[in-house]
Structures are given as C-alpha cells and as structure tokens.
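K.L.:
show me how the following folds:
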Amino acid sequence: MEFLTLLQSPHSFLWATLLGVVAHLTLFRHGEWDMSAPALIAAFFSTQLLLVGYGTAYAPSFKAVPFAVLHVSGLGICFLVGTFTSILIYRAFFHRLSRFPGPFWARLSTIYPTSLSFRSKLHLYEEVQALHRQYGDFVRLGPMELSIADPRAVQAVNSAQTPCTKGPWYNGMRPRVALQNSRDKQEHSQRRKVWDRGFGAKSLRDYEPRVVTYTTGLMTAIEAQKDKPMNVTDWFNFYSFDVMGDLAFGKSFDMVKNGVKHYFMNSLKTNMTMAGYFKHVVWTAPIMRSIPILNFEHKRFWKFVNSQVDERMQMKPDKPDVFSYLLEEYEKQEPKTAQNLMNLQADAYLIVVAGSDTTSSTLTTLFFHLATEPHVLAALRKQVDPLFESGEVDSVTLAKSKHLDAVINEALRLHPPVPSGVQRLTPPEGMMIGQTFVPGNTIVYIPFYTLFRDKRNFKRPEEFIPERWTTKSELAVDASVFVPFSYGPYSCIGKQLALMELRYVTAFIVHRYDFTLAQGEDPAKFTRDMTDGFTLACPPLHLVFTDRKTA
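P.N.:
As a prediction, this is how the structure comes out:
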C-alpha cells in the first residue's frame, strides 16, 4: 500500500528525479556500462510496462490506462532527467579529470569527439593534433578520456611493465573475442604464444612463396594496365587482402587475379568507416546489433566469416598457414565450447583485417610520395637496383637494404596506420606519465599522428625525408616515439610479415617501372581525403606506370 501511495503521490515525480540522481551516484558512476546498453534500455521500458500494469490493477486513480501511461511515462522522464543531470554536473565540475584542459563540451559526453569525426569527415587525427597545439600534451577528449602527446607516454603506456590494460573499446566484438580484443593480460599472453608460432621466423619462410606469388600477380596486373591510369589504392588492397585471405582461410579472394572487389573487402571497409565515426561511443554498437533489420549486414558478414572458417577447418593444406596454428590449439581444447569456436572465428577475421588494411594504406601513401617526389624515388633506386643485379632477390636480401626500410618508415611516420592511437585504461590506483599523475580507470590515447609530426621528436616533421633513419639521424630527435606497430605485449604480431610484403612490392615496382600521377590527380586532395576509420584509409590514387627508361 505504501508503494501505491507513493506511486500516486503528487511528489512522485520529485522522488523519481531523486532516484535518478541516486542511480548515477551509486551505480552508473562505477564500472563499465557500454555493453549493457541494450539490457538497460530493455530494463527501463520493462519497468515502465510493469508500473502501468500494476497501477491499473491496484491503484484506483490509475484505472484509466491512458492516465496510467502518461503518469508512468512522466516518472520515467523524471528518472532520466535526474540521472543525466547528475551525470553532466559531475562530469563538468567534480570528475577526477576536471583539472585536465580541453574543450568544455568534451567534459560532458563522448558525443564531442564523435562530433569531431563527423565534422572533419573522419579526420579526427587532425582535430586531435589541433587540440594538442591549443591545450598542451594532456587534453581531455571525453568525460573519461585523455589524449596524451607527451613522448614519455609511449613507454609508460605500452611497455611490458605498464600497468595499463586495454580499454572498453575492445569489448566491441563480444561475444566473440579475438586475440586483439582480449583484455585480460594473462589470457592474452597465453593466446599470443600460439600466434607467435604462426609468425615466427620459420613460419615466415613458409609464407614467403605466397608473398612472391601475389607480388608476381600484382606485377602482372600493372603490366596489363601499363600506360593507363591505374587506381593503386584498390590494387594494393587487392594484394594485401589476397595474401592474408590465403593465410587465414587457405585460399585467395582472387582480387589480384580478377581485378574485382570481393564482398569481404567491401563489407570490411564499410565496417571500418562506421568504427571511425562511432569508436568513442562504444555503447551504440550493441544497440545496433540487437535491432532487427539494422543488424542484417552484421549477421550476414559473420555468417560469411563463419562459413570460410568451416571450410578452412576441413582443409589439410600442404604447407601451414597462420590459421593452422590456431586450429591446432583449438583442437586440443576439451571440452570444445561455443565460446572457443567463436574466438577461433574472430581470430580468423583478425588475421585478414590486421594484415590487410595497414599494409595497403602504407603502400598507397609510400607510392604517393615516390610519385610526387622524384628525388626520393631516384635515391631509392640507387639502393634497390644493385640487389637485383646480385642475383635472386628474396626477403633476406631485401631486409638488408636500410634505405628501403627508411622509405617505408617515413611513410609510416607521416601516415601511421592507426593515426589516432589505440585505447588503453589506466590501473585503478592511477599512474604517473612523465611528471603528470593520471587518475585510475582513465581511458588514454597516444595520438601517433600528432607524436610523429611533433618538432620535439622530428625536425622538419612535415617533410618526407627517408635519410632521417639513415645518414641524417639528427632529424630524428627522439626516435623512441616511433612505434607504428606499437610495442610491448600488445605490439603488432604481424610486423615482420607486413614488412616482407612492403619490401617486396616496393622493390619490385620501383626497379621495373617508372610511374607518375595520372592527369588530373590532385596531391592536396589525396591527402585531404584520407580518413581515420580506426585504421587509415586512402582515397583513390591513380598512377600511370610505364616501362622504366634506362639511364
């Protein structure tokens, strides 16, 4: 009876508002709630329905259903007003990050960095760079987020000794958990040991014939389109996806062979674009995936991935691929759970994604600079040509060319594959980064684009100068910040494979062909149209390849 009296009381709206405040201070202010968004929405509306039903059944003044609906809806609105008012006041003035500088609106909601992505058309990395120039090395990018451009943060956040863990963004694929998404350090370490075998020196030697095969296929495609504009952005994507598809699913996507975009690549590019827009509002992902029709493409995509994994599990390849090692570990697990299988499927997806997007964008930006800066191409050829004159060229030979690696490094520096950095979470007790104490449970980003173009770290930072990695080391003031593949326990496990691909394609093309920007190609537009969809995505780049003129 007391509850009915309270429910019908004129003060019920005030109590609902106060309940919202209490819910924030005692519940929502603690822990992570992103993945619970669908459950919270369902609980809210279920409670509303229960109150309407209860009130109309037992409260005399609620006998009219429309009145009950209006009254309970009012209570719900008051609860939400109380909750969000408390959240906004706390974040604006009392939050543990309040002393850090940044735009006022960034204090209130992750909608702020999301709006920057929309406003800049996925140039968040440039927006973040501008914020650091305005506010300094520590910028409050969201209510619980800091972007940190202090060079000392690279080691503090990424080293083997760091107390940081992966942030809530890595929950985004759940219930699937790929290696990259494993947030538990011990679990990640155990799973990484299997991957280490798949990317060890012996395994890389086994994979090299595949890299050679697809490099040869790419050269054949260039020869077929010689003297005509060729969209190398697409073709470098075809190449990298074909290599990684072979290593993950035991078969190529045949894009280099056919010159046609595969469903997997198109769908992945769409997913990465959406990730770029919504990576700061993680709670939207589980909501979208739980809504029929809106989740159609998500289900279709994973149905395709799962079917490829099923086919690959039935294969017995002549030579091991990356998936072989993951499958071997999966087969040892007893009992085999549904979660184990989903993790295996997620890992297969990760093989392709992690090894394709980053490699293709680096190749595209590298050849953009070679095409627009002939002196860089000439200097590279002086180092590469002798390799071909000495006999058979392989990965060992290419790896000895310091200048080839310098050109690759410079492309990675100016156009890092993950320009805005990855998400990390400080330990509950907080930590020191440089001379600054960062409170516990703070989401931190190290913006690679900003760091790699910072005059404190690199002189003449906007210029493409490969020699800064060789004969002009004075131009690399603090090369320790240059970690395009990250480092430490979460470093990119496929780094050496990626370098093998980059070296092969770059060396073979520059030795065989001359190339220039196609007529009408605007260099400024190319750089302006790059996008940050978590990984860097390049717009179409049209080059014209011709037979190389002998000196």
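
K.L.:
drop to CA atoms for contacts and neighbour counts, all remaining ones
P.N.:
Noted.

K.L.:
tell me how far the residue nearest to residue 501 when sequence neighbours are not counted lies from residue 101.
P.N.:
Nearest residue to residue 501, sequence neighbours excluded (Cα to Cα, 6 or more residues apart in numbering): residue 211, at 6.4 Å. Using Cα to Cα, to the nearest Å, residue 211 is found at 48 Å from residue 101.

K.L.:
before we compare anything, build this one as well:
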Amino acid sequence: MDLLKLPDRTLLAQGALIGIITYWAVWIIYTRLFHPLAKFPGPFGASITTVWTLLHVLPGDAEKTQMKLHAKYGLVRPVVRIAPNELVTSDPEAIQTLYGIKSFTAKTTVGYQLTIAARFPDHFSSEGGKQHAERRRIVSHVYTMTSILQSEKYIEKCIDVWIGKLGEMADCKETFNLWIWTRMYAYDVIGELYFSKMFGFLQAGGDHLGYIDATDDLIPVQFLATNMPTYVRGLFMLTGILFPKVRGALKALGNLTDATNAMLKDRLAALQKARKLDLVLDDIKMDSFGGFFAGSETAALTLSGILYNIFRTPRVYAKLTAEIDAAVQSNQLSTPHITYNEAIKLLYLVACIKEGIRMHPITGASFPRHAPPSGCMIGEYYIPGNARIGVNPGVLHFNKTIFGKDADQFRPERWIDGDASRMDRYIMQFGIGARTCLGKNISMCEIYKAIPRLLKSYAFELGSDEEMQTRSYWLHKPVAIDVNVRRRP
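P.N.:
Below is the predicted model of the structure:
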C-alpha cells in the first residue's frame, strides 16, 4: 500500500516543482519583455521581484545605491527601474510633475497610520486628495511663521538649557554627540510647543524617557515593511513583537500616549466650548504624535547636518563666526536671545543653512507616486498609468546641472553668487507642493535661532576627520557626530 502511494507523492512534488519553474519562467519573460515598464533600464533582479527592492534599502544607504544606478543606467535615460512596477528618476523637472500642487499623481502607501481612531489619517500617511486638504486647512494657521514666532520664547528656553549643558561639557573638556544633542533639543522644543513643557532630555543629558530610542527601533521596521511584498508585510510586523527592542519601543510610545492624554485633559473642555477648531480629542492626539515624531526627527537631522558641514569646513566656519561676531558688535543681534527675524538677515548664515540642507537631505529614499491612470511624461519619456515612480532627494540635491560642477562639495557661496531662486525650486527638504511639511516653520525657527547662539558662545571642532556615517530608513539620519567644545574668549 505504501509502495503504491510513493510514486503519487513523487509525481506531486515533481508537478509542483514544474509548476513553480513554469510560473517564474513566464513571469520573467513577461516582466522583461512585455511589462509596461520593460523598456526602462535597471538591474535584472529589480525587474522581476520586489525582493531586490527590499535588499537594496536594507543596509540603510538607498541614496548611495540609487546614485550608482543613475550613473550606470542614467546615461541611457534618467529613469531607472527598481522593482517590477516601480521607477526612480533623476530628472530635476520631475519633482513638479510628481509632487507639484497641480500634479495628478496619487500618493502610495509608505507607512502605517498611527493607531488612533481619528476621523482623518495623520498628515504623513494620508493618501492626499480632499481629505488631506481638509485636515491641513483645519490646522495650517497654527503652523504659519507668524504663529510660530509668537512662541519664540519657548524655543529660547530650550536653547538656554542646551547652552548651559555645553558650558558644563566645555569646562570638563568632554566630547559630545552632536546628533544626540540636536535630537534632544528638537524633542524638548516640541514638548514646549505641543505639551506645554520640555520632556527634559536636555536637562537629563540623555533619553531618560525612551522616546528617542523608540523611534530608532520602530522606524526601520516600518520602513522595511513598506518595501516588502504585501503578502508578507503583515506577518513581518507581527513577528516584530517578539523582539525585546520593539516591545520596549511600544511601551515608551504607550507612555507618550499617557503624556498626551494628560496634556489634553485640561484643554479639551475649553476647545469644545470655543468650537473654534473642527477637531475632536483623537484628531488632536494625531497631530500631537505627528509633530512629536516627524517634527523632532526632521528638525534634528537638518540642524545636525548643517552644523556638521560647517564644522568640517574651516574656511566656512571662520567666515560664519566672523559674520555673527560683527552682527553682535553692531547690535544687529540681540543678546542673549537672538530672534529669528534678526538671524535671517545674516546673508552668510542663510547661505550656510541652505547649503547644509542641500548636502544633508531629510530623506535618502524616494517617495514614489502612482502615475495618473492616463500616464504622464517625465522629460521625453512616457510613464505608464499607475506605475510607481519617485525622486530621491539624496540624488537630486547633488545634480550638477542645477547646483554646479562642485555639487558634491559644501560651498555656501553658491547661494550668494548663483541663482538661488532657481536652486530653491529643486530642494526637497520639507516636501513639495500640497504635501510640504506643516512643521517646516518650526524647524527653521529652531535652526536659525540655535546656530548663531551656539557659535557666538562656544568653539566647536569635530572629534574625527572621518566622513559622517548615515542610515536611511525614510529619514537620512547620522549615526554619530562626535564634537569637542570649548568656551570662546
């Protein structure tokens, strides 16, 4: 009896194997020869499976890989295939086509909505359209620069604490991690603006609440999940609970939820009575979480990237410090607190900030859009309808046709001597068009107020001549930036 069953099982296994081989053979032929994106160049593996896409973002350096892809295949056309149905383009004009206000492209699913039962998705994960526009309309006035400047004193409180801590480190001749301290500064600012008090990171000199570590543990997991085939994404997220770091991160986020609830408790009645905002409690929670994560991380990595490039370029550092000192001596800058409106009048400071933003974009990954059903044109190339296509700021910001032959160098003067208005159109630091980051003005206020205050008070030197290492999982984060600090005479 068993002998009779054996051949059947063997035949079944053989049939399954033949079926798998046949499926893949047909699929490969289709993707390589007949797929709507078959005409676009790219790695062989990328054209047949999204596994290649996952592997190319897994190391956290997608911008470097895509830069190489554009150098290799972009000579043929500025559009490269990185998945069976996904493209990336290095064409500078593509940003308006894909992300502009009048763009007819649709946002892809790049992340999981925050797990709060609000009426609207958070601004980051919302797919756009009327719903996204309505939510922005409700809260946009809160994020205007005029509104932010009314809260300048709260940002100054955080800078005061940071300045004091730097003095202690200077006296002890300690080296500090610039990336960690810019994060603590940015998080404490959000604490003041959203929760009415600092989280205490700067005062504690570390992540005593675990919120910062939580973002480091959870964001890569979410990013990798969005680059996986949909049929394994849910399982991957579920198995993440098995890892202690992920569980610890979720616990820290639970503590943040409690803090949010406590902050809102005293204000909810007033909001409901005033009825000035079309928001309910969960909508406010959603905005608070969005500001906490997106606002803190983006501001910190932008500020750390700017300062890193200033510190590693002695000529620029000396010139900027001289400008700040001259402005102080001529009473163009208030002391001890420098206002935003004073700082933006320092031409070389503005140039350094713009150049630092260009050199260290917020993201090193492309944020794809779905082409309209009728397709769209990228330069002279037709992109089929519903294909995914995106632009990587980590590639575009170094485009030599826009920023000059020395685009790989930190040279703030290009923003003074060159066509700054033209270059501005190709900077994707805070998004483009209708999805421009709501918290942009908060970040810029933090940056313009902090840099002259820091350089006026202390002298900084990088602890190493080695190039800064980064990891790109959505956000293009530094690994560490060791800096020596001393008091200025």
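
K.L.:
how about residue 33 of the second structure, what's its match in the first structure?
P.N.:
Counting by TM-score structural alignment, residue 33 of the second structure lines up with residue 93 in the first structure.

K.L.:
how far away is its match from residue 81 of the first structure?
P.N.:
Look at residue 93 of the first structure and residue 81 of the first structure: by Cα to Cα, they are 18 Å apart.

K.L.:
between the two, point out the one with more neighbours.
P.N.:
Applying other Cα atoms under 10 Å to residue 93 of the first structure and residue 81 shows that residue 81 carries more neighbours, namely 17 against 13.

K.L.:
mind listing what the more buried one touches?
P.N.:
Counting by Cα atoms under 8 Å, 6 or more residues apart in numbering, residue 81 of the first structure makes contact with 17, 20.

K.L.:
can you check residue 513 of the first structure too?
P.N.:
Residue 513 of the first structure makes contacts with 545-548, as judged by Cα under 8 Å, 6+ apart.

K.L.:
return the closest of the residues you listed with respect to residue 238 of the first structure.
P.N.:
residue 545 (17.7 Å; Cα to Cα).

K.L.:
okay, residue 211 and residue 101 of the first structure: which has more neighbours?
P.N.:
The residue with more neighbours, out of residue 211 of the first structure and residue 101, is residue 211; 24 against 20, by other Cα under 10 Å.

K.L.:
what do we get in the second structure for the more buried one?
P.N.:
Checking TM-score structural alignment: residue 211 of the first structure goes with residue 155.

K.L.:
can you tell me the element that match falls in?
P.N.:
helix 152-171 (DSSP states H and E).

K.L.:
so which residues of the stretch 1-150 of the first structure form helices?
P.N.:
Secondary structure of the stretch 1-150 of the first structure (DSSP state H, counting those that start in this stretch): helices at 2-8, 12-23, 37-58, 65-89, 104-108, 111-119, 124-135.

K.L.:
kindly report the same for the stretch 151-300 of the first structure.
P.N.:
According to DSSP H, counting those that start in this stretch, the helices that the stretch 151-300 of the first structure contains are 153-158, 185-198, 201-224, 232-249, 255-258, 263-278, 284-289, 296-314.

K.L.:
tell me the contacts of residue 176 of the first structure?
P.N.:
Contacts for residue 176 of the first structure (Cα under 8 Å, 6+ apart) come out as 339, 342-343, 345-346.

K.L.:
how about a cut-off of 10 Å?
P.N.:
When contacts are counted by Cα atoms under 10 Å, 6 or more residues apart in numbering, residue 176 of the first structure touches 182, 338-347.

K.L.:
save those residues as a markdown table, and put in neighbour count and distance to residue 523 of the first structure too.
P.N.:
Formatted as a markdown table, the contacts of residue 176 of the first structure follow (neighbours: other Cα atoms under 10 Å; distance: Cα to Cα, whole Å):
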| residue | neighbour count | distance to residue 523 of the first structure |
| --- | --- | --- |
| 182 | 19 | 39 |
| 338 | 10 | 49 |
| 339 | 12 | 47 |
| 340 | 17 | 47 |
| 341 | 16 | 46 |
| 342 | 17 | 43 |
| 343 | 21 | 42 |
| 344 | 23 | 42 |
| 345 | 22 | 40 |
| 346 | 24 | 37 |
| 347 | 23 | 37 |
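
K.L.:
skipping its backbone neighbours, what lies nearest the counterpart of residue 159 of the first structure in the second structure in space?
P.N.:
The equivalent of residue 159 of the first structure in the second structure is residue 100 (alignment by TM-score structural alignment). Leaving aside its chain neighbours, residue 100 of the second structure sits nearest to residue 433 (4.5 Å; criterion: Cα to Cα, 6+ apart).

K.L.:
for the first structure, which helix is longest?
P.N.:
Ordering each helix of the first structure by length in residues (DSSP state H) puts helix 338-372 first.

K.L.:
can you tell me which helices and strands the helix or strand that it is followed by packs against?
P.N.:
Past helix 338-372 of the first structure, further along toward the C-terminus, the next helix or strand under DSSP H and E is helix 374-389. If contacts are counted by 3 or more Cα pairs under 10 Å, 6 or more residues apart in numbering; DSSP states H and E, helix 374-389 of the first structure sits against helix 338-372, helix 395-399, helix 402-414, helix 495-512, strand 513-517.
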